[in-house]
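Peer 1: can you look at this prediction? I've put the sequence above it.
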Amino acid sequence: MSSIPATSKGAATRDLILDRAYGLACVGGLDGLSIGTLAHAVGMSKSGVFGHFGSREDLQLAVLDEAGDRFVAHVLHPALKARRGLPRLRAIVVAWLDWVRHASDGGCLFVAAVSEFDDRPGPVRDRLVSHEHQWRQELARAIGLAVETGELRPETDQAQVAFEIFAIALVVHHDAGLFGYEPALQRGLRAFERLVASCSVPGTNPQPA
């Protein structure tokens, strides 16, 4: 039987380390992530971890990118199966609010990272801003498609609606931890439908079943 190429082994090891780092950051924050703690968690030496991530900052950046990939896979990719327009926008919001649940990994890394790095200039903050900006653009694009399908009014301010949807997701995340996920989810969905109704062309916004 042929042996696994060294490059494949290295990639698999890096993925394993990154998976554990992501879990630790969700629970303890991105700023609390250290090479030493991670090395202990994966049963490796510090130098072994350094072989895959040259610095703590490189590790933090990789974890942010991992969080972005997981978010897109959970929220955006499934929603793309829905019809363009309001069905796709609703699918995005429903999946996003499901992402807020975080029953198994401790919380949304991006929400925690914003509170840690919003006032700390540097590469980590820049990467965080980049991810947030990309997601706002995706939201605005989905809203724009609902305008194109004639379901939302032509004068809809797409950036503003994206901002308000973002606000709904944040307050659901806030309330879910304090008052329970289900009531937070239901309030969030009602807030989203109210927002959509305020922008909809009359007769084109049937409520979801």
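Peer 2: Arrived safely. Residues are numbered from 1 along each chain as shown.
Peer 1: from here on, contacts and neighbour counts on C-alpha atoms
Peer 2: Noted.
Peer 1: kindly list the longest helix within this protein.
Peer 2: helix 123-148 (DSSP state H).
Peer 1: mind listing what's buried in it?
Peer 2: Residues 124-125, 127-128, 131, 135-136, 139-147 are the ones in helix 123-148 that count as buried (16 or more other C-alpha atoms under 10 Å).
Peer 1: and it, what does it pack against?
Peer 2: The contact analysis (3 or more C-alpha pairs under 8 Å, 6 or more residues apart in numbering; DSSP states H and E) places helix 123-148 against helix 56-79, helix 86-99, helix 109-117, helix 158-179.
Peer 1: ranking those helices by burial, who's on top?
Peer 2: Ranked by mean neighbour count under mean count of other C-alpha atoms under 10 Å, those are led by helix 86-99, which reaches a mean of 20.
Peer 1: and that one, how far from the chain's centre?
Peer 2: Centre-to-centre, helix 86-99 and its host chain are 12 Å apart (C-alpha atoms, centre = their mean, to the nearest Å).
Peer 1: now tell me what touches it from outside.
Peer 2: Helix 86-99 has contacts (C-alpha atoms under 8 Å, 6 or more residues apart in numbering) with 71, 74-76, 78-82, 108, 139, 142-143, 146, 151, 165, 169, 172-173, 185, 188-189, 205.
Peer 1: center of the protein - which residue?
Peer 2: In the chain, the centroid-proximal residue (C-alpha atoms, centre = their mean) is F71; its distance is 3.8 Å.
Peer 1: leaving out sequence neighbours, find the closest residue to that one.
Peer 2: Among residues not flanking F71 along the chain, W99 sits closest, at 7.6 Å (C-alpha to C-alpha, 6 or more residues apart in numbering).
Peer 1: for comparison:
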Amino acid sequence: MKVDGRVERGEQTRRQILRRAAEIASVEGLEGLSIGRLATELEVSKSGVFAHFGSKEELQLSTVRAAAAIFVRQVVDPALAEPPGPGRLDLLLDGWLAYSEGRTFPGGCFFHAVQAEFDARPGRVRDQVAELGARWHGLISDTAAAVPGVTDPDQLAFELIAFLELANTRSVLHDDPRAYERARAAVRSRLAPLSAAGS
């Protein structure tokens, strides 16, 4: 079946818009997005950008979904290829640190940035950001539950995510060159007793 060239071009333009929108939002927040700015930067018409989204809120929601898809491809999918257990947990944590440290988005972790922006604002964007954050915590908790020696996977997930997010903050806000190294050391130290207990 032949794909309509206009449809394919439209989808390609949409992907380009959302990729740039996620890059901007990681630095300036979702409120920093505007249809006019994206049209200018990507050299497309305002009406063309508007036709894809229809409103600023829809642009924000679509940007969050696009950033989530990138995160899943880069961090989650490779880890889920590993059987449940310590190896999968290691891959999730290492993947997150590589995603933030490697500046998949120029502002570090996209979700760390927009959570701070929307944590106290009611609405659809906040709900979506909160849901994705809860899913990430749930994935770490469920993965930790399959690790021998873990008695409170929710607590462990809380601590591990705190290490990751602090590394992101120290790197982005304080330009700390050792932030990710420190986070990896903290993760190893926290998980070492579990490795000993499981051996």
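Peer 2: All right, it came through fine. Given the structure is predicted, the values throughout are model-derived calculations rather than measurements.
Peer 1: quick one: map the residue nearest to F71 of the first structure onto the second structure.
Peer 2: Taking TM-score structural alignment, W99 of the first structure has Y99 as its aligned residue in the second structure.
Peer 1: now that match: how far from L92 of the second structure?
Peer 2: Going from Y99 of the second structure to L92 of the second structure by C-alpha to C-alpha, to the nearest Å gives 10 Å.
Peer 1: again with V44 of the second structure
Peer 2: Taken as C-alpha to C-alpha, the span from V44 of the second structure to L92 of the second structure is 37 Å.
Peer 1: and V150 of the second structure, helix, strand or coil?
Peer 2: Secondary structure state of V150 of the second structure, per DSSP: H, G, I helix; E, B strand; the rest coil, is coil.
Peer 1: residues contacting it?
Peer 2: A144, L156, L194.
Peer 1: now it: how far from A66 of the second structure?
Peer 2: Using C-alpha to C-alpha, one gets 33 Å for the distance from V150 of the second structure to A66 of the second structure.
Peer 1: also L38 of the second structure?
Peer 2: Taking C-alpha to C-alpha, one finds L38 of the second structure at 15 Å from A66 of the second structure.
Peer 1: can you point me to the longest helix in the second structure?
Peer 2: helix 5-28.
Peer 1: give me the next element, helix or strand, following it.
Peer 2: helix 35-42 (DSSP states H and E).
Peer 1: and the helix or strand that that following helix is followed by, what does it pack onto?
Peer 2: Next along the chain after helix 35-42 of the second structure, taking DSSP H and E as the criterion, comes helix 46-53. Helices and strands touching helix 46-53 of the second structure, by 3+ C-alpha pairs under 8 Å, 6+ apart, are helix 5-28, helix 35-42.
Peer 1: which residues touch helix 46-53 of the second structure?
Peer 2: R14, I17, I35, G36, L38, A39, T40, L59, S62.
Peer 1: now the second one: closest residue in space, sequence neighbours ignored.
Peer 2: Ranked by C-alpha to C-alpha, 6+ apart and with sequence neighbours excluded, the top spatial neighbour of I17 of the second structure is L38, at 6.8 Å.
Peer 1: now do G198 of the second structure
Peer 2: In space, G198 of the second structure is closest to P148, 5.2 Å off (C-alpha to C-alpha, 6+ apart).
Peer 1: and the one you found, how many neighbours?
Peer 2: By the criterion of other C-alpha atoms under 10 Å, P148 of the second structure has 15 neighbours.
Peer 1: close enough to count as contact, it and A197?
Peer 2: Yes: at 7.3 Å, P148 of the second structure counts as touching A197 under the criterion of C-alpha atoms under 8 Å.
Peer 1: relative to G180 of the first structure, how far out is the residue nearest to F71 of the first structure?
Peer 2: 14 Å.
Peer 1: hmm, Y22 and A67 of the first structure touching each other?
Peer 2: Yes: between A67 of the first structure and Y22 there is a contact under C-alpha under 8 Å: 7.2 Å.
Peer 1: one step back: for the longest helix of the first structure, the distance to its chain's centre please.
Peer 2: Relative to its chain's centre, helix 123-148 of the first structure lies at 11 Å (C-alpha atoms, centre = their mean).
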